[in-house]
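Participant: structure, please.
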Amino acid sequence: MSRPPAHLMWADALALMSRAEQLRRGFFQPVAAGWEPPVDLLETEGALVIVVALPGVAANDVELVVGGGEIAIQGLRRLPPALRSARVHRMELPQGRFERRVALPPGTFELSRRELADGCLTIVLRKVA
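Facilitator: Predicted coordinates for the structure are as follows:
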């Protein structure tokens, strides 16, 4: 016995909504250190470029450690002081400590530049011969 098309469309819509919610939750993965920001890792001829989504994070609240074939990006996202006493109706951006460890491709790298702008931290690791 087949189900009417309306039931199939409803089941498909629910499945799509469930998948969209999974993707939204996966954007900021919770980890033991708090939360884990999403990262892009790109390679040019002379450098690795890492872009980390850190909305609302101050530059002096981010620490970088390069070594052992990886880079560790850690820090703190603070709720703005003016909002600390606000009543929360919905909060999807993670707060508190974060840490992200990214394995680097084979080679030797040194930190060349870091810049935090428009909610993204851009890290340039120069390839060392």
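
Participant: going forward, measure contacts between C-alpha atoms and count neighbours the same way
Facilitator: Fine.

Participant: so what touches stretch 22-35?
Facilitator: Stretch 22-35 has contacts (Cα atoms under 8 Å, 6 or more residues apart in numbering) with 36, 37, 38, 94, 95, 96, 97, 98, 99.

Participant: reformat those residues as CSV; add neighbour count, distance to residue 122 and secondary structure.
Facilitator: Below are these laid out as CSV (neighbours: other Cα atoms under 10 Å; distance: Cα to Cα, whole Å; DSSP: H, G, I helix; E, B strand; the rest coil):
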residue, neighbour count, distance to residue 122, secondary structure
36, 24, 16, strand
37, 21, 13, coil
38, 14, 12, coil
94, 19, 20, coil
95, 15, 20, coil
96, 13, 21, strand
97, 17, 19, strand
98, 23, 16, strand
99, 20, 16, strand
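
Participant: another sequence for comparison is provided below:
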Amino acid sequence: MRPADPHAWMLTQAIELLQGAHRLHRQFFQLGRSGDVPRWEPPVDMYGDEQMLCLLIALPGVTPERLDVRLEQQVLVVYGERSLAADFGSGTILQLEIPYGRFERRVPLPHADYAVADMLLQNGCLRLTLERES
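Facilitator: Presented below is the predicted three-dimensional model:
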């Protein structure tokens, strides 16, 4: 529904376009650190409290065998590869919006030492629970 004020409508449209551009930017391949291998970065949601952090990382089509998770000091590193679906058959690809190939995401963590308490890959998302170590 379009707001009555044209300036508010224009601002709403501009914000929606910027958000769309940001999503597209995150989907495109970016140069990796090792050997300039193309990589994409999956989006991450993070929330927590004084004792734990929960992260939800969107990894559509990634199998557990193609996934690696590491804690490197104050950074969570998630990397792996999403293969192009084998069931596309021999037809011509008309549209590819979900990124595939190698990916890597480095997530800086709040200042504390953490350990992985739980990890679940389900419905295209990796859910990680990190507990703060005493």
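
Participant: please state their TM-score.
Facilitator: After superposition, the two chains reach a TM-score of 0.79 (TM-score structural alignment, normalised by the length of structure 1), with 119 aligned residues with a Cα RMSD of 2.4 Å.

Participant: most widely separated two among the contacts of stretch 22-35 of structure 1?
Facilitator: Using Cα to Cα, those span at most 15.6 Å, a distance reached by 38 and 96.

Participant: which residues in structure 2 form strands?
Facilitator: 30-31, 38-39, 44-48, 52-58, 67-72, 75-82, 101-108, 114-122, 125-132 (DSSP state E).

Participant: what about those, which gets the closest to residue 10 of structure 2?
Facilitator: strand 44-48 (28.7 Å).

Participant: relative to the whole chain's centre, how far out is that closest one?
Facilitator: Between the centre of strand 44-48 of structure 2 and the centre of its chain there are 11 Å (Cα atoms, centre = their mean, to the nearest Å).

Participant: that one against structure 1, how far on average?
Facilitator: Once superposed with structure 1, the aligned residues differ from strand 44-48 of structure 2 by a mean of 0.8 Å; criterion: mean Cα distance after the TM-score superposition for structure 1.

Participant: so where is that strand in structure 1?
Facilitator: Aligning strand 44-48 of structure 2 against structure 1 (TM-score structural alignment) gives residues 39-43.

Participant: quick one: contacts of that stretch?
Facilitator: With Cα under 8 Å, 6+ apart, stretch 39-43 of structure 1 has contacts from 48, 49, 50, 51, 52, 53.

Participant: Serialize these to CSV and add fields for neighbour count.
Facilitator: Formatted as CSV, the contacts of stretch 39-43 of structure 1 follow (neighbours: other Cα atoms under 10 Å):
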residue, neighbour count
48, 20
49, 18
50, 19
51, 18
52, 20
53, 19
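
Participant: and which of the residues you listed is nearest to residue 124 of structure 1?
Facilitator: Of the contacts of stretch 39-43 of structure 1, the one sitting nearest to residue 124 of structure 1 (Cα to Cα) turns out to be residue 49, at 4.7 Å.
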